[in-house]
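> Quick one, fold the following:
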Amino acid sequence: MSLTISYATLDEIVSLYHRIPEFTLPVDNAALQQRIGASAACALIAYVGEKPAGFKLGYALDKDNFYSWLGGVLPEYRRDGVAQALLEAQENWAKEKGYKSISVKTRNSFPAMLMMLVKNGYQVIELEKKGEVVDYRLVLRKELDAANGADIQLRFGQ
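Below you'll find the predicted structure:
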């Protein structure tokens, strides 16, 4: 399996977003841009061979803190390391830009995402109770420093 991570446009993110079954809310380029605003952003897309397999989108909360907002992997590419590669690429980007931490929000209904985040050094810092327990949101954060992921080598494709 040939996996490549590239920078993405918001149009590419929207296209993949609509192919991920867990995402049910309508989203378009304007909605993404409105959320990001004038903040620095990192939009990544993963390709398996020539086919888009997943994406990750985040933006700066302030000069020290980055928010990993939206991401997903198409069902046929799950358990192939795509999400892990995107997470590592985003962390590397954030460190290169000088951010000191990354935060992310997930739900109890996404246990694979929660386990991957914990495995990668993210810690739960907040719980938002909304709806049923399965819908509770967990806010996690990871402090970034030279020791975190220093051995990660990323190859961005064209």
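
> Only C-alpha atoms from now on, for both contacts and neighbour counts.
Will do.

> who are the neighbours of the helix ranked longest in the chain, in terms of helices and strands?
Longest helix in the chain, counting residues (DSSP state H): helix 82-96. Applying 3 or more CA pairs under 8 Å, 6 or more residues apart in numbering; DSSP states H and E, we find helix 82-96 packed against strand 3-7, strand 41-48, strand 51-60, strand 65-73.

> With adjacent residues omitted, what lies nearest to residue 23?
residue 17 (6.8 Å; CA to CA, 6 or more residues apart in numbering).

> repeat for residue 54
residue 73 (4.0 Å).

> so what's the spatially most central residue of the chain up against?
Centroid check for the chain by CA atoms, centre = their mean gives residue 56 as the closest residue, at 3.8 Å. Taking CA atoms under 8 Å, 6 or more residues apart in numbering, we find residue 56 in contact with 42, 43, 44, 45, 68, 69, 70, 71, 72, 86, 87, 90.

> Second chain to compare with the first, below:
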Amino acid sequence: MLNIQIEAHTELTAELAEKIALLTAQISELDRAQTIESIEQRLSNKTSLILLTYVEGELAGFKLGYQIEAHCFYSWLGGVVADFRNIGLAKSMLEYQEKWAAAQGFSRLEVKTRNQYKAMLNMLVANQYQITQVESHSNIAKNKLHLQKSL
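Below you'll find the model as predicted:
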């Protein structure tokens, strides 16, 4: 059995931003690696949750989210390094984020993904997220899907 730990933070530090920026560069599905500055800009002065997941002590994934409305939490960005996929890390972080958001008084969680990320889309639908909007793209695989779940 693997030793898996999820570390939760509600304040972004320079060290956390650096770890996340380095992780985003390792996840090919992300449109672009995030910089320390872009992460700080997105999360500063907002109620936020920063999850880091470790497998056997090695940083394997992350999930970032923040408040966008009084009762709505936005799951902004996340990913798992290729070597650590298919062991349930993304689902564990999603469930952690949902429980945390509900405990903070949020009643809705929103997320965006693209058609081309089938594993993510399947996980969201399996966890009771519903599609609320589609942003069309000339390449259907790049259609952006907006989903939400009531907590």
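
> quick one on the thing from earlier: give me the stretch of the second structure that the longest helix of the first structure matches.
Helix 82-96 of the first structure corresponds to residues 89-103 in the second structure, going by TM-score structural alignment.

> average gap between the matching stretch and the first structure?
Stretch 89-103 of the second structure differs from its equivalent in the first structure by a mean of 0.8 Å after superposition (mean CA distance after the TM-score superposition for the first structure).

> So which bits of that stretch are buried?
89, 90, 93, 94, 97, 98, 101, 102 (16 or more other CA atoms under 10 Å).

> which residue packs closest to residue 27 of the second structure, ignoring adjacent ones?
Going by CA to CA, 6+ apart, residue 27 of the second structure has residue 81 as its nearest residue, at 5.8 Å.

> quick one: that neighbour from residue 26 of the second structure, how far?
Shown here: residue 81 of the second structure relative to residue 26 of the second structure, a distance of 6 Å by CA to CA, to the nearest Å.

> can you check residue 101 of the second structure too?
Distance from residue 101 of the second structure to residue 26 of the second structure, by CA to CA: 27 Å.

> One more: residue 55 of the second structure?
Residue 55 of the second structure is 16 Å from residue 26 of the second structure, by CA to CA.

> what sits against the counterpart of residue 70 of the first structure in the second structure?
Using TM-score structural alignment, the equivalent of residue 70 of the first structure in the second structure is residue 77. By CA under 8 Å, 6+ apart, the residues touching residue 77 of the second structure are 63, 64, 65.

> The last one pairs with which position in the first structure?
In the first structure, the residue matched to residue 65 of the second structure (TM-score structural alignment) is residue 58.

> out of everything not next to it in sequence, what's closest to that match?
Excluding the flanking residues, the one nearest residue 58 of the first structure by CA to CA, 6+ apart is residue 68, at 4.2 Å.

> Residue 101 of the first structure: neighbour count?
18 (other CA atoms under 10 Å).

> Touching, it and residue 64? I think so.
Yes: Residue 101 of the first structure is in contact with residue 64 according to CA atoms under 8 Å; the separation is 6.6 Å.

> that older thread, surely the residue nearest to residue 27 of the second structure and residue 61 touch.
Yes: Residue 81 of the second structure is in contact with residue 61 according to CA under 8 Å; the separation is 6.0 Å.

> Find residues that contact each of the two.
Joint contacts of residue 81 of the second structure and residue 61 (CA under 8 Å, 6+ apart) are residue 23.

> ok, these two, which is more surrounded?
residue 61 (26 against 16).

> Contacts only, for the more buried one.
So residue 61 of the second structure contacts 23, 52, 53, 54, 78, 79, 80, 81, 89, 90 (CA under 8 Å, 6+ apart).
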